[in-house]
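Participant: 3D, please:
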Amino acid sequence: MASGGMGDVLSGLLGGLLAQGFELEQAASIGAVLHSTAADQAAKKGERGMLATDLLPYLRELVNPC
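Facilitator: Next comes the predicted model:
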């Protein structure tokens, strides 16, 4: 996950969580778990050389479970 934009995705997650009223420590923990879980799911589906945008569908599923 050392590609350009991955930190931007994490920062966006953290900003969104903070905007929803989570405390800083909660937002950091939840954001890190969401970010790493999305990357793990993408990797299981064969994603190699992931781009930051490749995480978005997985993040969407994690944040909005059906």
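Participant: alpha carbons only for contacts and neighbour counts from here, please
Facilitator: OK.
Participant: Tell me how far Asp8 lies from Lys44.
Facilitator: Distance of Asp8 to Lys44, given as Cα to Cα, to the nearest Å: 22 Å.
Participant: Val33 too?
Facilitator: 16 Å.
Participant: With Leu10 instead?
Facilitator: Distance of Leu10 to Lys44, given as Cα to Cα: 20 Å.
Participant: Return the set of buried residues in the biggest helix by length in the chain.
Facilitator: Ranked by residue count and defined by DSSP state H, the top helix of the chain is helix 24-44. For helix 24-44, burial by neighbour count (16 or more other Cα atoms under 10 Å) applies to Ala27, Ala28, Gly31, Ala32, Leu34, His35, Thr37, Ala38, Ala39, Ala42.
Participant: run this one through as well so I can compare:
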Amino acid sequence: MSQTRDRLLTVDQAADRLNTGPRFVRRLIAERRITYVRVGRHVRIPESAIENYVQAGTVAPIANRRRAA
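Facilitator: The predicted structure is shown next:
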């Protein structure tokens, strides 16, 4: 994870990046499935954590297989 100049996003901003609602991001935080930072009462998500989450969930396509007739 790149911590140099990693921008911290609000829950709403992280939800926008993931094209989801803020409730989903809050659930990821509650289940400890994504890295987050507590700043006082506030929760912030590093941009790199969003990128890592998306990359970890990315599924590569299967090569096109020919079916014998």
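Participant: Got a TM-score for the pair?
Facilitator: The TM-score (TM-score structural alignment, normalised by the length of structure 1) is 0.29; 43 aligned residues with a Cα RMSD of 4.0 Å.
Participant: what comes up buried for the helix or strand hosting Ala14 of structure 2?
Facilitator: Assigning secondary structure by DSSP states H and E places Ala14 of structure 2 in helix 11-18. Using 16+ other Cα under 10 Å as the test for burial, helix 11-18 of structure 2 gives Val11, Asp12, Gln13, Ala14, Ala15, Leu18.
Participant: residues touching Leu8 of structure 2, list them.
Facilitator: Contact partners of Leu8 of structure 2, counting by Cα atoms under 8 Å, 6 or more residues apart in numbering, are Arg44, Ile45, Pro46, Glu47.
Participant: Am I right that the first one sits in a strand?
Facilitator: Right, Arg44 of structure 2. Yes - according to DSSP: H, G, I helix; E, B strand; the rest coil, Arg44 of structure 2 belongs to a strand.
Participant: could you list every residue that touches Ala14 of structure 2?
Facilitator: By Cα under 8 Å, 6+ apart, Ala14 of structure 2 lies in contact with Pro22, Val25, Ile45, Glu47, Ile50.
Participant: I am finished for the moment; much appreciated.
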